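Undergrad: this one's structure only:
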């Protein structure tokens, strides 16, 4: 069976499983928070003024989380923009926003996508059926179907590192110090101070998802649909030769 047909069959089967599960799973059970420390609320602040577009964060994430080829949990989107006759580039680091009101959670028919008590949104790939409902529900294009596992995948703030007392791989390797990670519930944490002192912005605020990834120096034109041309480094799988 070829790949396209196999994927179609998997999707059809997942849809059937999803419909049956939705009929029996209580809504509160699908959204119950599991694991993590309820006293914490992890968040990230990205200072786009410091991002140089080196993609060290992207590479570190791929290596740390064994992300399959041509898929990304985080990436720096680079755009060519023209304004008042002048052309320049704009860097926009992107990842899962770990929203307080995450739209990917209620659409998951098996409860595979859920939110921990510390706010981190994760996917249990032993339960996920690869239906991609969550991929479609995410307004930030931050999810994908892992071609190796055939399940949903995304940034988890490197939850395995967080639980071990370490920083996410992307934060640790950011050469410009553009990414800051910490506990919003701690008033003395760097992310709390930056949120108080810099009035950071979020992507697509009109969605009402309450993202927990904040941006310093974000041009309002880049909060929603980006009016620019992707350029410089735009990863794509090379065409296979027949």
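TA: Thanks, I have the structure now. What you see is a predicted model, and the numbers here were worked out from it, not measured in a lab.

Undergrad: going forward, measure contacts between C-alpha atoms and count neighbours the same way
TA: OK.

Undergrad: what's near enough to touch residue 78?
TA: Residue 78 makes contact with 53, 89, 90, 91, 92, 230, 231, 232, 233, 234, according to CA atoms under 8 Å, 6 or more residues apart in numbering.

Undergrad: and for residue 129?
TA: Neighbour list for residue 129: 14, 110, 150, 151 [criterion: CA under 8 Å, 6+ apart].

Undergrad: now do 6 Å
TA: Shown in contact with residue 129 (CA atoms under 6 Å, 6 or more residues apart in numbering): residue 14.

Undergrad: and it, what helix or strand is that in?
TA: Assigning secondary structure by DSSP states H and E places residue 129 outside every helix and strand.

Undergrad: how near is it to residue 96?
TA: According to CA to CA, to the nearest Å, residue 129 and residue 96 sit 20 Å apart.

Undergrad: so which residue is dead centre in this structure?
TA: For the chain, the residue nearest the mean C-alpha position is residue 96 (1.5 Å; CA atoms, centre = their mean).

Undergrad: that one and residue 27: what is the separation?
TA: Separation of residue 96 from residue 27 (CA to CA): 23 Å.

Undergrad: count of neighbours near the residue nearest to residue 223 when sequence neighbours are not counted?
TA: Spatial nearest neighbour of residue 223, excluding adjacent residues (CA to CA, 6 or more residues apart in numbering): residue 203 at 4.5 Å. Number of residues near residue 203 (other CA atoms under 10 Å) recorded here: 22.

Undergrad: which of the three states applies to residue 203?
TA: State at residue 203, reduced to three classes by DSSP: H, G, I helix; E, B strand; the rest coil: coil.

Undergrad: how much space between it and residue 122?
TA: 20 Å.

Undergrad: what's next to the biggest helix by length in the chain, contact-wise?
TA: Secondary structure of the chain per DSSP state H: the longest helix is helix 3-24. The contact list for helix 3-24 (CA under 6 Å, 6+ apart) reads 109, 129, 131.

Undergrad: residues of it that come out buried?
TA: 10, 11, 14, 15, 18, 22 (16 or more other CA atoms under 10 Å).

Undergrad: try it against this one:
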């Protein structure tokens, strides 16, 4: 199944509206979806050649997940890249929880609120979380925060509430350039698996050996460690102007 917005909407158009929510495996091929022994493992491939920094993903995530002011589950950092003999270039780096196979946030949780879901997502059980922020400190991707409204750990969930009913994550569905692609990494026929086979891909903080499930196409090596800093998009605060932030390299 296609995993960019246009492909997804086209595929959804081939089923009735009433059945749309029951489409099994939004990022699976028909073969994987009908294999009783198949185990889905969600992942994302971000094609930086297509990201234009429009921040539609950031806004969609905030609206979909009711993210509080001054916090982000996903955002796009904007950097000025300067190399010898070349003109300065603006580069984009979409960032989110990497849903690692070996997540360092999991073993530090004293109440086992952070856990791995069946399809590979790293999630937080809010009913158990005590807001100690150990997981926030342990995350090498700066992808967690303590929600100041709920007082518990918060983060990207790959839109678990959407994928569990056959829908794409909100950030993927709203990506106007088709830079974000989501699907089943265990399905060799999925679009994300094809992209991984046919392109040179990179991950953030490879030295951490977390086995992340978010991959990047076109990531300059100078950016693979750039995981801290403010987002380029910041929701307007009451009585204050919206600010745009960048970070030079």
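TA: Everything's here; your move. On a predicted model such as this, the values are computed, not experimentally measured, just so you know.

Undergrad: from the contacts of residue 78 of the first structure, pick the one nearest residue 190 of the first structure.
TA: Comparing the contacts of residue 78 of the first structure against residue 190 of the first structure with CA to CA places residue 92 closest, at 20.9 Å.

Undergrad: now name the helix or strand holding residue 187 of the second structure.
TA: Counting by DSSP H and E, residue 187 of the second structure is part of no helix or strand.

Undergrad: counterpart of it over in the first structure?
TA: Alignment note (TM-score structural alignment): residue 187 of the second structure maps to residue 186 of the first structure.

Undergrad: what's the neighbour count on the closest residue to residue 227 of the second structure other than its chain neighbours?
TA: Leaving aside its sequence neighbours, residue 227 of the second structure sits nearest to residue 141 (CA to CA, 6+ apart; 5.4 Å). Look at residue 141 of the second structure: counted by other CA under 10 Å, it has 18 neighbours.

Undergrad: now swap in residue 203 of the second structure and tell me
TA: Quick note: residue 203 of the second structure (other CA under 10 Å) scores 21 neighbours.

Undergrad: so it makes contact with residue 212?
TA: No: the pair residue 203 of the second structure / residue 212 is not scored as a contact, 7.1 Å apart, by CA atoms under 6 Å.

Undergrad: can you give me the helices in the second structure?
TA: Taking DSSP H as the criterion, the second structure carries its helices at 5-12, 30-34, 56-65, 134-138, 160-163, 170-173, 191-198.

Undergrad: for the fourth one, buried residues please.
TA: Of the residues in helix 134-138 of the second structure, those buried under the neighbour-count criterion (16+ other CA under 10 Å) are 135, 136, 137, 138.

Undergrad: read off where stretch 132-141 of the first structure ends up in the second structure.
TA: By TM-score structural alignment, stretch 132-141 of the first structure lines up with residues 133-142 in the second structure.

Undergrad: centre of the chain to the matching stretch, how far?
TA: Centroid displacement of stretch 133-142 of the second structure relative to its chain, using CA atoms, centre = their mean, to the nearest Å, is 16 Å.

Undergrad: ok, stretch 207-226 of the second structure next?
TA: Per CA atoms, centre = their mean, the centroid offset for stretch 207-226 of the second structure relative to its chain is 13 Å.

Undergrad: what about it, how long is it end to end?
TA: 13 Å.

Undergrad: what of stretch 191-204 of the second structure?
TA: With CA to CA as the measure, stretch 191-204 of the second structure spans 21 Å from end to end.

Undergrad: centre of the chain versus that stretch, how much separation?
TA: So, by CA atoms, centre = their mean, the centroid of stretch 191-204 of the second structure is 15 Å from its chain's centroid.

Undergrad: count the residues that sit near residue 103 of the first structure.
TA: Neighbours of residue 103 of the first structure (other CA under 10 Å): 18.

Undergrad: ugh, typo on my part, it should be residue 157 of the first structure
TA: 27.

Undergrad: could you do residue 94 of the second structure as well?
TA: That count, for residue 94 of the second structure with other CA under 10 Å as the rule, works out to 23.

Undergrad: tell me the contacts of it?
TA: By CA under 6 Å, 6+ apart, the neighbours of residue 94 of the second structure are 75, 76.

Undergrad: repeat that for 8 Å
TA: Contact partners of residue 94 of the second structure, counting by CA under 8 Å, 6+ apart, are 46, 74, 75, 76, 77.

Undergrad: what's the counterpart of residue 107 of the first structure in the second structure?
TA: So, by TM-score structural alignment, residue 107 of the first structure is matched to residue 108.

Undergrad: was I right about residue 80 of the second structure contacting residue 222?
TA: No: at 11.5 Å, residue 80 of the second structure does not count as touching residue 222 under the criterion of CA atoms under 8 Å.

Undergrad: residue 91 of the second structure: neighbour count?
TA: 19.

Undergrad: just give the nearest non-adjacent residue to it, would you?
TA: Nearest one to residue 91 of the second structure, counting by CA to CA, 6+ apart, is residue 79 at 5.3 Å.

Undergrad: and the gap between that neighbour and residue 228 of the second structure?
TA: Counting by CA to CA - residue 79 of the second structure and residue 228 of the second structure are separated by 12 Å.
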